[in-house]
Every structure is written in structure tokens, then in C-alpha cells.
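> Give me a 3D structure for the following:
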Amino acid sequence: MNIVETALPGVLIIEPKVFGDARGFFLESWNKATFAQAGLTMDFVQDNHSRSTRGVLRGLHYQLENPQGKLVRVTQGAVFDVAVDIRRSSPHFGQWVGVELSAENHRMLWIPPGFAHGFLVISETADFLYKCTSLYHSPSDRGIRWDDPQIGIAWPDAGMAPQLSGKDAAAPHLAHAEVFA
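Next up is the predicted model:
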């Protein structure tokens, strides 16, 4: 696999080796030993799968207690995936990185604990899969506004109003959010 560093230290684009022929393709999306050889020694305890339609925006989500590292990928369709550093002690606090993940490019994104995460579906539908290093813990679930001007995420289709959950629409701006020290 190929690991590409992003502008935010710790957030990594992972490009697996894809073996394809006329019948289709094969790729290994997770192998503990292979990832450990690359210096990525995370353990996963939960897998999630969501399907969404074009224009659905999920995020920006994180957990204060039991923070989750996430290895995310798309198996059908395409999304614009975003990580935001929300560690006040970080020199990158409030900065974001975004990458297109699709069934065609097979890219994955590693988002370590301490980052908020969200994605916008840019295809007709998208199946989004993610492995988590901690179990979901509802009492520590938090969010930040997707359109916070302090963060300034350049979402694709900027003129289109995204479809949001009620929770995401009511999320606070970064300045008023509970974040990591």
C-alpha cells in the first residue's frame, strides 16, 4: 500500500494495492500486520456502513470521551471526506483537510482521535464504510457546524444546500464547541 501524508500530521491517505483484470478487482482493505509494518498500530472494535444520497452531509462528528480513530472508505459512489483538527494544543487547531474517496479510486483515509470528521456525498448514492478504534458512546458524541467560517471548509457544490440531520444542523461553531485540550 501507498501512504500519503496530508497537510494535517496524522491524517493519512491510504492507497491499497489493487489487483484487477477483466473479471474485476481484489484489494486488501485491512491487514493488521501490513499496517503495523507501515507504523500504523491501531486496533479496531467496531465497523459501520452508511448509505446516503447526493447532497447528504454527515458531520462534523467526534467523541470527547472514548475518542475514535477511523479508517474510512467508499465502496460505491463518491464522497468528499473531511478531517478537522480540534485539539486546542495543536498548532493545526481548526485546520481541515479534504479528499475525494470513491469506489473507483479505492482510497482510504485514516483519521486519528482528536479530529472531527464529516463527508458530503458527491455521487447519486454512496456506501461509506468505516472502522473505529473505540465503540460508539452516545453521551460523549459531539459535533461542529459543517459551514463554520472559522474552519472554512471548501465543500464541493458550494451553491447547493446540503441535506443535514437535525443534530448536524444544530451543531455549534468551533468557538463554542467542547473540544480536546
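> C-alpha from now on. contacts and neighbour counts both.
Fine.
> neighbours around residue 89, how many?
For residue 89, the neighbour count with other Cα atoms under 10 Å is 9.
> did I read that right, it in a helix?
No - counting by DSSP: H, G, I helix; E, B strand; the rest coil, one finds residue 89 to be coil, located in no helix.
> now the residue positioned nearest the centre of the chain, what's its secondary structure?
The chain has residue 117 as the residue nearest its centroid, 4.7 Å off, counting by Cα atoms, centre = their mean. Following three-state DSSP, we place residue 117 in the strand state.
> what does the one 3 residues further on give?
Residue 120 carries the three-state label strand when classified by three-state DSSP.
> Over to residue 129?
strand.
> Would you do the same for the sequence below? I want to compare the two.
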Amino acid sequence: MNVIDTDIPDVKIIEPAVFGDERGFFMETWNQQKFEELVTGKPTPFVQDNHSKSKKGILRGLHYQTENTQGKLVRVVSGEVFDVAVDIRKDSPTFGKWVGVYLSAENKRQLWVPEGFAHGFYVTSDEAEFVYKCTDFYNNLAEVSIIWNDEDISVLWPINDEPMLSDKDRLGINLSEAPRL
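You can find the predicted model right below:
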């Protein structure tokens, strides 16, 4: 695997080795030992896998949990999304900064979003299937949704029209109001 640094040192883009020929391809999507050695540098157990399917124009996020904080290893198995991680660690020199990357079935990239980051994505293809591993269990009582267009964060989403949002995301709060980790 190839690990690419981003503007926020703890957020990493992972490009798996892909072996392909006229029959198709093979790639290793997860290897605990390589992940800990090349990405986190520490034990990083995953406890939950999630899979979502969304249509073009759907924006999910920016989500995080104040308890049961989750690191997420995310990838797209069908379609394409613009994936975003926002640093919400209160003592971080990159607090409020964001990283955005296109993840697709075609480029097979993964993004490591560590604990202490809000996460969201926007579907750019007709539909997308998004899968991710989590380091802790989902806790709906501790979930926070930061509004996708918070001016203090200023994510440059690849959006022409208003995105389709859940009620939770439509009612998201600003980073300045959000509990910090």
C-alpha cells in the first residue's frame, strides 16, 4: 500500500496495491499489521463496519461523537464521493482545518479519519456505495452534526445546487457551538 500525507498530518490517503488483468483485479483492502505500521503507528482495533448507499447530490455530515469517538477508515466500492475530514481537536494546531479527497470505485483510495475529526461526504456520481470501518461503536446519544456549510470551516464542496440533506444535517450547528474533543 502507498500512504499519502495530507495537509493535516494525522489524516492519511491510502492507495492499496491493485493487481489486475483482463479477468478483473485483486487488492487487499485491510491488513491490521500494515495499517498500524504505516498509518497510525499504534494499535488500532476496529469494532464495526458500515455500508451506505446514496444518490447523487446527497451530503452526509459533518458528524462526530463526543463519547465513543470513532476513527474511520473509509472507501467507496461503487461510484464516487468527495470525502471530508475536519479537525475538531481543541488543542490541535490544525483545529477547524479540513482535508477533502475524491474516493471512488475507480481510484480505490481509502481515507483514514482518526478520532477527533468530524466526517462527511458528498456524492458526485449517480449513486455511490460507501463502506467504512470504525474504531468504536455508534452512539446516537453522543452524535453531533456540524452544518456542512459552516463559514468558519469553509469546505470547498464540489456542489452546484443545494445538496440533499437529512433533517439532522439540515439542523447542524456551527463549529463555534460544537462540543470540542
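> how near is the most far-flung residue of the first structure relative to its centre to residue 6 of the first structure?
Largest separation from the mean C-alpha position in the first structure: residue 22, at 31.3 Å (Cα atoms, centre = their mean). According to Cα to Cα, to the nearest Å, residue 22 of the first structure and residue 6 of the first structure sit 33 Å apart.
> equivalent range in the second structure for stretch 100-112 of the first structure?
Using TM-score structural alignment, stretch 100-112 of the first structure corresponds to residues 102-114 of the second structure.
> Next, the buried residues of that stretch.
By 16 or more other Cα atoms under 10 Å, the buried positions in stretch 102-114 of the second structure come out as 102-105, 108-114.
> Next: stretch 115-132 of the first structure.
115-123, 125-132.
> Pull the contacting residues for residue 168 of the first structure.
Counting by Cα atoms under 8 Å, 6 or more residues apart in numbering, residue 168 of the first structure touches 58-60, 143-146.
> Might one say that residue 90 of the second structure is in contact with residue 178?
No - using Cα atoms under 8 Å, residue 90 of the second structure is not in contact with residue 178, being 10.8 Å away.
> So residue 33 of the first structure belongs to a helix, correct?
Yes - counting by three-state DSSP, residue 33 of the first structure falls inside a helix.
> so how far is residue 40 of the first structure from it?
Distance, residue 33 of the first structure to residue 40 of the first structure, using Cα to Cα: 9 Å.
> Nearest to residue 156 of the second structure, out of the buried residues of stretch 102-114 of the second structure: which one, please.
residue 102 (12.4 Å; Cα to Cα).
> In this structure that closest one contacts residue 82, no?
Yes - with contacts counted by Cα under 8 Å, residue 102 of the second structure reaches residue 82, the gap being 4.5 Å.
> where along the first structure do the helices fall?
32-37, 166-169 (DSSP state H).
> got a list of contacts for stretch 114-122 of the second structure?
For stretch 114-122 of the second structure, the external contacting residues (Cα under 8 Å, 6+ apart) are 10-11, 57-64, 69-72, 81-89, 113, 146, 157, 181.
> do the same with stretch 150-166 of the second structure
57-60, 82, 86, 96-98, 122, 124, 148-149, 174-176.
> Mind giving me the ChimeraX select for the residues you listed, buried ones only?
This is how ChimeraX selects the buried members of those, with burial counted by 16+ other Cα under 10 Å:
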select :57,58,59,60,82,86,96,97,98,122,124,148,174,175
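> Just the ones in strands from the contacts of stretch 150-166 of the second structure, please.
59-60, 82, 86, 98, 122 (DSSP state E).
> Out of the residues you listed, which comes closest to residue 2 of the second structure?
Taking Cα to Cα as the measure, residue 2 of the second structure lies nearest residue 82 of those, at 19.9 Å.
> Check the spacing between the closest one and residue 99 of the second structure real quick.
As judged by Cα to Cα, residue 82 of the second structure and residue 99 of the second structure stand 10 Å apart.
> ok, now residue 63 of the second structure?
Distance, residue 63 of the second structure to residue 99 of the second structure, by Cα to Cα: 14 Å.
> Next, the buried residues of stretch 132-152 of the second structure.
Quick answer for stretch 132-152 of the second structure (16+ other Cα under 10 Å): 132-136, 138, 144-148.
> Tell me the gap between that stretch and the middle of its chain.
Mean-position distance between stretch 132-152 of the second structure and its chain equals 10 Å (Cα atoms, centre = their mean, to the nearest Å).
> In the first structure, what range does it match?
Counting by TM-score structural alignment, stretch 132-152 of the second structure corresponds to 130-150 in the first structure.
> Including distance to residue 17 of the second structure, could the buried residues of stretch 102-114 of the second structure go into TSV?
Listed next are these as TSV, based on distance: Cα to Cα, whole Å:
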residue	distance to residue 17 of the second structure
102	18
103	15
104	15
105	14
108	9
109	10
110	12
111	15
112	16
113	20
114	22
